[in-house]
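Chemist: For reference, the sequence and a predicted model appear below.
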Amino acid sequence: MENKVIKKKRMSLKWKWAIGTGVGVLLIFALFSFFVFKIVTDSLYAEEHRDVESTVTQVRSRLQNANEINYKTTDIFRPDLNQKSAVNNNQGGFNDSLLASLTRRDLVVSVYNLEKESVFSNQRISMKTTLSERKSIKRSKFHHKDIIVGQAPIINKDNQVIGYVRVVDLLVKYNNRYQRLIWLFTLTSLLIFMVISIFGYGLTAYLLKPMNLINQSMRNLEEDPQTDLRVPEIDTNDELSDLAHEFNDMIDRMQRYIDQQRQFVEDVSHELRTPVAVVEGHLKMLDRWGKDDPQVLDESIKASLEETQRMKSLVSEMLDLTRADQIEINYADEKTNVVQLVNQVFNDFKMIHPEFNFVMDDDITGEPIVPIYRNHLEQILVILLDNAIKYSKDRKEIHISTANTKKTVEIAVQDFGEGIAEENLKQVFNRFYRIDKARSRDQGGNGLGLSIAKKLTEEYHGNISLESSVGSGSIFRIKLPIIEDQQIEISEK
């Protein structure tokens, strides 16, 4: 049964960011709008409430001089009789605010006599009359809509109840303003959402340009691992420019590793081909006729053992190079006392090679500690000293010098042997490189020692350099960083 890969629908990060920022800002604006809306509507409602209360108070005030409430006493509220009644009673027209209230279409003002019969109303509404001896202003419902109902007894100067007044605010103006506010906030919210989304999309598109360049570089790398294309220089001076820089460095390292691996395989296959061929030749010769000749048998066995030993040494050195790539994982916390180790190696070589004159120039102050595994630093010094001994045939003298600054320590190994030509200085640290291949093979060299020393030094954030001239000898210098805190536990391995 053929498996089908279901590809999920893909949404661009630009759209995700645009919608996300739009929704986020919309929620913030909605919360802000809710509080503003609440404050404004409460203020509008309070204004309507005050109008009802003010109208009730003014009507009661205008009728407090009457002895009873009837059609005649309420003529003052009728626009056509208003001026005439006011003149006859020598009271003048009622104030503008009361007139405004009586002429409002959404404000129903009604006056009742003691029998609770309506004797005046500026508008007619079919609403059940509920009157009491107490003044009250409250919210109610009329035809499923909110209204404000204010009512109070009318009391004359003799403190007697002569009638009732009821003011009904239909909240038409309030509802209109309420709806306009809803539309205003709704349209503003949609506008803000659109503007923020467009802005977010544009900003994300701008910020993702480096990511698109990196993505394209990855595609190019997938098609051709050895491509020279890189992420173009990004001038944003932020995390994305750092990412692009690190990505280019990673590709450079990867391609360098690929080149080194290919070269390594080629070199190893070339180096192993000769000893394998030698051993195979001797074995074939012995198989054909040499096993019956004791002299040939002895020579073949010795030659085979020598080539086997060379292959063993070659494999061991290759393993050293492989382990050097894992220093940060396995030996990241190792520390070594430079003075103690250099003195130990110096004394060991004096004992092993008594025919050589070893000279120590110690200019180190104190006992600096370097962040390197003790065995690895010893291996580096042994490689350099062995190399010095190997190429010192006439003047058997080797100098070891040490010095330090506040931040680094330097170890130099100097011989007075054959020296190296200037055109070969940059190649001596390459794997399997030998200046005189025939002579080096006779001396047992594989051309990996200096490569191992350089690799180990650089993995511990140091550097190794070479100064040499033909006929005058060579000086190898190692520089390693010093650990500032000297109160640490030193590796004793």
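Modeler: That came in fine, so what should we check first? Residues are numbered from 1 along each chain as shown.
Chemist: make it CA atoms for all contacts and neighbour counts henceforth
Modeler: OK.
Chemist: number of nearby residues for Asn82?
Modeler: Using other Cα atoms under 10 Å, the number of residues around Asn82 comes to 16.
Chemist: Give me the distance between the residue of the chain positioned farthest from its centre and Lys72.
Modeler: In the chain, Asn88 marks the outermost C-alpha relative to the chain mean, sitting 87.1 Å out by Cα atoms, centre = their mean. Relative to Lys72, Asn88 is positioned 12 Å away (Cα to Cα, to the nearest Å).
Chemist: next, the one to line up against it:
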Amino acid sequence: MKREAIRRLSLKGKLTVLSAGAIFITYFVFTFLQYHMVKQWLLKEEEKTMEQTVAEIETYYAEKRNVSWEAIRRSRAFLEKLNERYQLIRVTDEKGNVIVSVSNGAAVSLSPSEMPDKRKMDEHFINNERFLLLRQPLHIGQLHGTIEIARRLARFQQVTNTLFLIMTAIGFLAMAASALAGRFVAQSFVRPLQTLAKTMADIKNNGLKRRIDVPPTRDEISELMVMFNGMMDEIERSFAMQRQFVEDASHELRTPLAILQGHLSLLQRWGKHNPEILEESLEAAVKEAERLKRLVLELLDLSRAEAITVPDEIVPMDAAAAVGQVVKNFRVLHPDFQFLIDQPEKPLARMAMAKHHFEQLLFILLDNAVKYSQRMKQIVVSLREEGPFVIVSIRDYGIGIPKEELKNVFLRFYRVDKARSREQGGAGLGLSIAKEIIDKYGGQIVIKSEVGQGTTVELAIPKAKQERGA
């Protein structure tokens, strides 16, 4: 039942109970130890007082000359003066016979006992009252006996009882204070979480614009809020990119579809009876269908690039061999272009990238270089090592890219020269795909370009783990 009741408590209630419990238990343990330490200290003080009294009696008798039992009996006045409240002092001979006895509020009857070998301090209950009994051997010349002090612990008991009552009263106050402190701690902890929950509800009902106001404190809760705001920024940015992507894709699809629809409508109305119009419309329809096919394939490539998961262990790849094979294929596809490979004589370090992804990168970049290099048909592929990376550089001497456009070239569907790109079949997805792939492998892609002079694209691909120490 208790566990079930605790489970039903809110987080705030649980924190209140736990905090209050922890504070009260800490106080209780501290108070308990303090009480017993004070109690022991007071008891030690009582014992010390009794020992000092015995020492004074011994000194008094030792200073006397020709001490006899009669002289000791006549020392009653000294003993009464020395005695304290709730205390009995007596001196006995070696057989236990009482020589002298004085009492000050300690009416107690001590049974005769033999002389002890050494000082003894014991605690006794006599007539339901607590006493400390000190027995000290007495040796003065030929006299041998015992000094006995019985001290009723009434004052000690009174002080400790008062202390216990005070600490108990403070304990109840501490319990109430612990509950208030626990509630405050719980409220301080839960308030930011309530704010977080309220913000989440607002986001659910009113959209992604809402953010949490992060308090100036730099604790774990505020860090959680900062992370939440950052996560929401990323989600909002992702939704915006997705929305933009859908709009751009719709725009790209709309143009060829509109052209197809226009030519098909033309044929349907009267063009099918005119061979010239029929040929022209069919040619345009095939061309736009090819463009649609390329666009769909590029969208598929982009989706695959975004879904790439890089394994922990990547089979190292020879960059020079892969570049040689891809360039060989491009020489066959574009015999009017001159493809040059510039690489050092020393074998390059192997790269940490899947071969088919590297070949896809080369295909995208070489294809772009071919499309935009109609003036000087020469493309140079360079390879080198630089720190922990293998650098693959593709240089063309084409139309170039304006400086103000360079920051946008990795955006989806972005084309520097839209008319020329459309003529050449580009949808503006190639560099986006390349950026996705290179980022997945922890590499970098940098573009340097000058209008009318050409473009250089550099890929920095991490070396394989086995090659980094070489």
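Modeler: Sure, I can see it. Everything quoted here is computed from the prediction, not taken from an experiment.
Chemist: Any idea what the TM-score is?
Modeler: Here the TM-score for the pair of chains, by TM-score structural alignment, normalised by the length of the second structure, is 0.72; 456 aligned residues with a Cα RMSD of 5.4 Å.
Chemist: Now check the second structure for the residue matching the residue farthest from the centre of the first structure.
Modeler: When the second structure is aligned by TM-score structural alignment, Asn88 of the first structure is left unaligned.
Chemist: Please report how far Asn88 of the first structure lies from Asn82 of the first structure.
Modeler: In this view, Asn88 of the first structure and Asn82 of the first structure are 10 Å apart by Cα to Cα.
Chemist: got it, and Ser118 of the first structure?
Modeler: With distances taken as Cα to Cα, Ser118 of the first structure is found 19 Å from Asn82 of the first structure.
Chemist: surely Ala86 of the first structure meets Asp75?
Modeler: No: with contact defined as Cα atoms under 8 Å, Ala86 of the first structure does not count as touching Asp75 (9.3 Å).
Chemist: mean shift between stretch 228-240 of the second structure and the first structure?
Modeler: When the first structure is overlaid, stretch 228-240 of the second structure sits 2.4 Å from its aligned residues on average, using mean Cα distance after the TM-score superposition for the first structure.
Chemist: buried set for that stretch?
Modeler: Residues Phe228, Asn229, Met232, Asp233 are the ones in stretch 228-240 of the second structure that count as buried (16 or more other Cα atoms under 10 Å).
Chemist: can you list contacts of it?
Modeler: By Cα atoms under 8 Å, 6 or more residues apart in numbering, the residues outside stretch 228-240 of the second structure that reach it are Leu208, Lys209, Arg211, Ile212.
Chemist: need the contact list for the closest residue to Ile23 of the second structure other than its chain neighbours.
Modeler: Nearest non-adjacent residue to Ile23 of the second structure, counting by Cα to Cα, 6 or more residues apart in numbering: Ser178, 5.8 Å away. The contact partners of Ser178 of the second structure, by Cα under 8 Å, 6+ apart, come to Ser19, Ala20, Gly21, Ile23, Phe24.
Chemist: try Gln40 of the second structure
Modeler: With Cα under 8 Å, 6+ apart, Gln40 of the second structure has no contacts at all.
Chemist: Quick check: which element contains it?
Modeler: Assigned by DSSP states H and E, Gln40 of the second structure falls within helix 11-63.
Chemist: A strand includes Met115 of the second structure, no?
Modeler: No: under DSSP: H, G, I helix; E, B strand; the rest coil, Met115 of the second structure falls outside any strand and is assigned coil.
Chemist: How are the helices of the stretch 351-470 of the second structure distributed by residue range?
Modeler: 355-371, 418-423, 430-440, 465-468 (DSSP state H, counting those that start in this stretch).
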